[in-house]
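*Asks:* can't give you the sequence, but here's the structure:
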């Protein structure tokens, strides 16, 4: 483990999806958090959001590294290697970098990439930390929510019923944590539970907080002093197809039916909440009333929240595109990458930064819509046949309106940066061995495990 220096490159690829012809018929219970995230493959997909600080952009990758690039040129300043794939979005807080890894470690680095400390939490970390004063908070796959001092001491931990995926939110002396056990927890800064909200039959996956004037998205996670919200509202996206708006006591002010499951992040500005769905729709919802303002359909699942700047709405989709819409929901332009996109776009000046499963990190000019530069992260097959066989994967397609938890991959067949999971969804209806395309990294063979429907 450590940090290294290196370079960057330009260019990107394109490929297209074929519509699956078969649908799986069986239905099973939702898998547990551990079943889904037991072992992420060691690939070059970029799932985390990017973070911008003093002309440097930071992001993590499933290739086990965290990267720091010159935001203007794309030159790599350093990279830090962990012991597992990294989904956690780095936090810059008081001139230190914090993030978790699939190996269960929680890391603290200096801004030059040198390790200050690391702590093992006992389970994988796919959530992202927040910082309040001299305290850092992070959740792990076993359902524990930790509070660490800036020096790395564990101050307390609170256990939920299952893994924690979402980035927590904070306001008014409270921290709000969404767990895969279907609930949202309101804790004080000492780890005491104040209330618990269970929205529906399925898990909560995303949180965003409003103070009545601003909606704080995932890009705002560092607080010298915790924000005080006179008109507090907490927005909670859930797999039960709804977006919930809660008050400071956990009471539902309104809920919005999105029609299909909401798999990920929420974005917003002063008056509007933006939420994406598995069906490929993004909704603009009035933050106060919960009424729909408009919706826009993409060609793939939307897993990250929107970023809003100068009356424009930016977001990404599994259809491999970055979108730019007007504040009225009209498409202004889109940009095609070489793979499904989970990463949320980040805007600094007129530049847009985001990563894709094609192993590239992009810097796009928002006005000219040109690629300023790209940076390619590491790429490779899973470390061993053992880890490959233990991997259980969630697969989403927009065509058959089902979620498939389907494979224990058996053998790596070939390396390919242009394989998409959805390309092989057509074979899901068969009991025989079929091909499986990972997120832009490898092709393997596996057998169908089970499926569960999405409503």
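*Replies:* Looks like it came in fine. None of these values were measured; they are calculated from a predicted model.

*Asks:* please make it C-alpha for all contacts and neighbour counts, starting now.
*Replies:* OK.

*Asks:* show me what the helix or strand harbouring residue 57 is packed up against.
*Replies:* Residue 57 belongs to strand 56-60 when assigned by DSSP states H and E. Taking 3 or more C-alpha pairs under 8 Å, 6 or more residues apart in numbering; DSSP states H and E as the contact definition, the neighbouring helices and strands of strand 56-60 are strand 51-53, strand 65-70.

*Asks:* what angle do it and strand 65-70 make?
*Replies:* Here strand 56-60 points in a direction 160 degrees away from that of strand 65-70 (axes from the mean of the first three to the mean of the last three C-alpha atoms, to 10 degrees).

*Asks:* the nearest residue to residue 141 once chain neighbours are set aside: neighbour count?
*Replies:* Across the structure, with C-alpha to C-alpha, 6 or more residues apart in numbering as the measure, the residue nearest residue 141 apart from its sequence neighbours is residue 163 (4.0 Å). The criterion is other C-alpha atoms under 10 Å. On that basis, residue 163 has 27 neighbouring residues.

*Asks:* then the one 3 residues further on?
*Replies:* Using other C-alpha under 10 Å, residue 166 has 25 neighbouring residues.

*Asks:* ok, residue 123 next?
*Replies:* Residue crowding around residue 123 was assessed by other C-alpha under 10 Å; the count is 20.

*Asks:* got the contact list for it?
*Replies:* With contact taken as C-alpha atoms under 8 Å, 6 or more residues apart in numbering, residue 123 is in contact with 102, 103, 104, 105, 140, 141, 142.

*Asks:* the first one touches residue 124, doesn't it?
*Replies:* Yes: the criterion here is C-alpha atoms under 8 Å, and residue 102 meets it with residue 124 at 4.4 Å.

*Asks:* so for those two, which residue has more residues nearby?
*Replies:* Set side by side, residue 102 and residue 124 give different neighbour counts by other C-alpha under 10 Å, the larger being at residue 124 (29 against 26).

*Asks:* quick one: that one from residue 288, how far?
*Replies:* Spatial separation of residue 124 from residue 288 under the definition C-alpha to C-alpha, to the nearest Å is 36 Å.

*Asks:* rewinding a little: and the gap between the residue nearest to residue 141 and residue 251?
*Replies:* Noted for residue 163: a distance of 24 Å to residue 251, by C-alpha to C-alpha.

*Asks:* and residue 105, by the same measure?
*Replies:* Relative to residue 251, residue 105 is positioned 35 Å away (C-alpha to C-alpha).

*Asks:* who has more neighbours, these two?
*Replies:* Using other C-alpha under 10 Å as the criterion, residue 105 and residue 251 rank with residue 105 on top: 22 against 14.

*Asks:* for residue 138, which non-adjacent residue is closest in space?
*Replies:* When the adjacent residues along the chain are set aside, residue 138 lies closest to residue 129, with 4.6 Å between them (C-alpha to C-alpha, 6+ apart).

*Asks:* sorry, back to before: ok, which of the helices and strands packed on strand 56-60 comes nearest residue 329?
*Replies:* strand 51-53 (26.2 Å; C-alpha to C-alpha).

*Asks:* for the longest strand along the chain, which helices and strands make contact with it?
*Replies:* For the chain, the strand reaching the highest residue count under DSSP state E is reported as strand 402-415. Counting contacts by 3+ C-alpha pairs under 8 Å, 6+ apart, strand 402-415 packs against helix 385-390, strand 394-396, strand 442-453.

*Asks:* ok, second structure coming up, stack it against the first:
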């Protein structure tokens, strides 16, 4: 008996020692991060800084532009993927559809009557939002990203390491920056600066007008995600399992947090971090769901979906919305992580959802797109086309980018549809109330 006790204690001691060694090496492998002052493998061409003038708009009721822009992936620098205040109802009628010949992994950006779409085949296409005609297009490396609108400029990233600024009205190239790594990160612009990450682990801050680098920070972990901005801070997730908060003016680290997948391994992040102003929300590739304090990085809550996680969470109505490879779409309470509802739709959800008013839109790889009621997850609308991220919403229209096809839809309660219904009702009233002619 004593022999078995000693043997058990010895085994337990070995396990504890092994765990201690694992923790030691795990902690030692954490990249500490630093500002990159050498900028190896980075080159910037000559910038075209001539003034940019927007073209004159044609007039007409049907040419009224949506006034609110969707400037980047997520719709805003916080990457919330939501417009909770918009109430245009469910999609009502499609009014144009255009095929781009290659699948579209990320949703478009929009401003002033022009949609900007990247394709995996390397095209950046500017489309007239009123009729779908091509205004201009450019070809380059693969682009699993959303172009970022920065005033009159459009900032485009690509797999071949090029980040390019175009005149967003006519497609004239203004400057081009080359990084010795892939750039899959969707840029985000605030004021005179634009930010993006690269797979060599560096986060870049670049002047919008010239493409010159203001600062670069080496996180030590591959960046496929897109940085998010809150106030004077910028946040980014990495494949190394880390989340960083930097001062976005000078790149100085405010905090970093490494999140564990298990006792030995760190998590790994493809999804970006979205924020509600207090908390950061993201999903690891192994299916861990995390909420962190934006102020100091401590973990507020964590959950798991038991499936791969690649989609940036959408944030609205005090909830976090996302789909998974298990075919489920979930809504969690933003403050606690409690499951509000979980709806099994089948298929595999890889791209992020977006919220339009009281509806959550999401697409699976099996070519289905759904609108679910945000309150309880009830399916309210379905379209037999999908893959990957469904699209965006404005105050007048839905724009879907599905399986290489861009579609424009009127919302059932959109201003132009309600106005049309009022005109039709008034015309009907005039006909029915007209006095009858007396017979001679």
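*Replies:* Cool, got the structure. Note that this is a predicted model, so its numbers are computed, not measured.

*Asks:* follow-up on the earlier one: out of the helices and strands packed on strand 402-415 of structure 1, which one sits most buried?
*Replies:* Mean neighbours per residue, mean count of other C-alpha atoms under 10 Å, is largest over these for strand 442-453, with a mean of 20.

*Asks:* what range in structure 2 does that strand sit on?
*Replies:* Here strand 442-453 of structure 1 fails to align to any part of structure 2, judged by TM-score structural alignment.

*Asks:* got it, and stretch 389-405 of structure 1?
*Replies:* Correspondence between stretch 389-405 of structure 1 and structure 2 is not established for any residue, with TM-score structural alignment as the criterion.

*Asks:* end to end, how far does that stretch reach?
*Replies:* Chord length of stretch 389-405 of structure 1, first to last residue, is 14 Å (C-alpha to C-alpha).

*Asks:* so which bits of the longest helix seen in structure 2 are buried?
*Replies:* The helix of greatest length in structure 2, counted in residues with DSSP state H as the criterion, is given as helix 2-28. Within helix 2-28 of structure 2, no residue is scored as buried using 16 or more other C-alpha atoms under 10 Å.

*Asks:* show me what secondary structure element comes after that helix.
*Replies:* The helix or strand immediately downstream of helix 2-28 of structure 2 is strand 34-35, counting by DSSP H and E.

*Asks:* other SSEs contacting that following strand?
*Replies:* strand 213-218.

*Asks:* can you give me the neighbour number for residue 157 of structure 1?
*Replies:* A count of neighbours around residue 157 of structure 1, defined by other C-alpha under 10 Å, yields 18.

*Asks:* surely it meets residue 147?
*Replies:* Yes: with contact defined as C-alpha under 8 Å, residue 157 of structure 1 counts as touching residue 147 (6.1 Å).

*Asks:* overlap in contacts of the two?
*Replies:* residue 191.

*Asks:* residue 345 of structure 1 versus residue 65 of structure 1, what's the distance?
*Replies:* Shown here: residue 65 of structure 1 relative to residue 345 of structure 1, a distance of 19 Å by C-alpha to C-alpha.

*Asks:* in structure 1, what stretch matches the helix or strand where residue 321 of structure 2 lies?
*Replies:* In the assignment (DSSP H and E), residue 321 of structure 2 maps to strand 319-323. Correspondence between strand 319-323 of structure 2 and structure 1 is established over residues 272-276, with TM-score structural alignment as the criterion.

*Asks:* and the matching stretch, how far from structure 2 on average?
*Replies:* Mean deviation of stretch 272-276 of structure 1 relative to structure 2 after superposition (mean C-alpha distance after the TM-score superposition for structure 1): 1.0 Å.

*Asks:* which helices and strands sit right next to the longest helix of structure 2?
*Replies:* Contacts defined by 3+ C-alpha pairs under 8 Å, 6+ apart place helix 2-28 of structure 2 against no helix or strand at all.

*Asks:* and residue 398 of structure 2, what pairs with it in structure 1?
*Replies:* In structure 1, residue 398 of structure 2 lines up with residue 352, judged by TM-score structural alignment.

*Asks:* now do residue 252 of structure 2
*Replies:* The alignment partner of residue 252 of structure 2 in structure 1, by TM-score structural alignment, is residue 192.

*Asks:* tally of neighbours for that match?
*Replies:* Here the number of neighbours of residue 192 of structure 1 (other C-alpha under 10 Å) works out to 13.

*Asks:* quick one: residues contacting it.
*Replies:* Listed by C-alpha under 8 Å, 6+ apart, the contact set of residue 192 of structure 1 is empty.

*Asks:* okay, and the strand holding residue 57 of structure 1 goes to which residues in structure 2?
*Replies:* So strand 56-60 of structure 1 sits over residues 114-118 in structure 2, by TM-score structural alignment.

*Asks:* how big's the offset between the matching stretch and structure 1?
*Replies:* On superposition with structure 1, the mean distance recorded for stretch 114-118 of structure 2 (mean C-alpha distance after the TM-score superposition for structure 1) is 0.8 Å.

*Asks:* ok, residues contacting that stretch?
*Replies:* Residues outside stretch 114-118 of structure 2 that contact it (C-alpha under 8 Å, 6+ apart): 104, 106-110, 123-129, 143-147.

*Asks:* also stretch 326-338 of structure 2?
*Replies:* Surrounding stretch 326-338 of structure 2, the residues in contact under the criterion C-alpha under 8 Å, 6+ apart are 291, 300-303, 306-307, 318-323, 339-349, 374, 377.

*Asks:* centre of the chain to it, how far?
*Replies:* Per C-alpha atoms, centre = their mean, to the nearest Å, the displacement of stretch 326-338 of structure 2 from the mean C-alpha position of its chain is 18 Å.

*Asks:* go on, stretch 228-248 of structure 2?
*Replies:* 15 Å.

*Asks:* pull the number of nearby residues for residue 287 of structure 1.
*Replies:* Other residues within reach of residue 287 of structure 1, judged by other C-alpha under 10 Å, total 22.

*Asks:* oops, could you answer that again for residue 232 of structure 2 instead?
*Replies:* Using other C-alpha under 10 Å, the number of residues around residue 232 of structure 2 comes to 10.

*Asks:* measure the counterpart of residue 171 of structure 1 in structure 2 to residue 273 of structure 2 for me?
*Replies:* Taking TM-score structural alignment as the alignment basis, one finds that residue 171 of structure 1 is matched in structure 2 by residue 230. Counting by C-alpha to C-alpha, the gap from residue 230 of structure 2 to residue 273 of structure 2 is 11 Å.

*Asks:* pick out whichever of those two has more residues nearby.
*Replies:* Regarding residue 230 of structure 2 and residue 273, a neighbour count based on other C-alpha under 10 Å identifies residue 273 as having more, with 30 against 18.

*Asks:* test my guess that the more buried one contacts residue 236.
*Replies:* Yes: counting by C-alpha under 8 Å, residue 273 of structure 2 sits close enough to residue 236 to count as a contact (6.7 Å).
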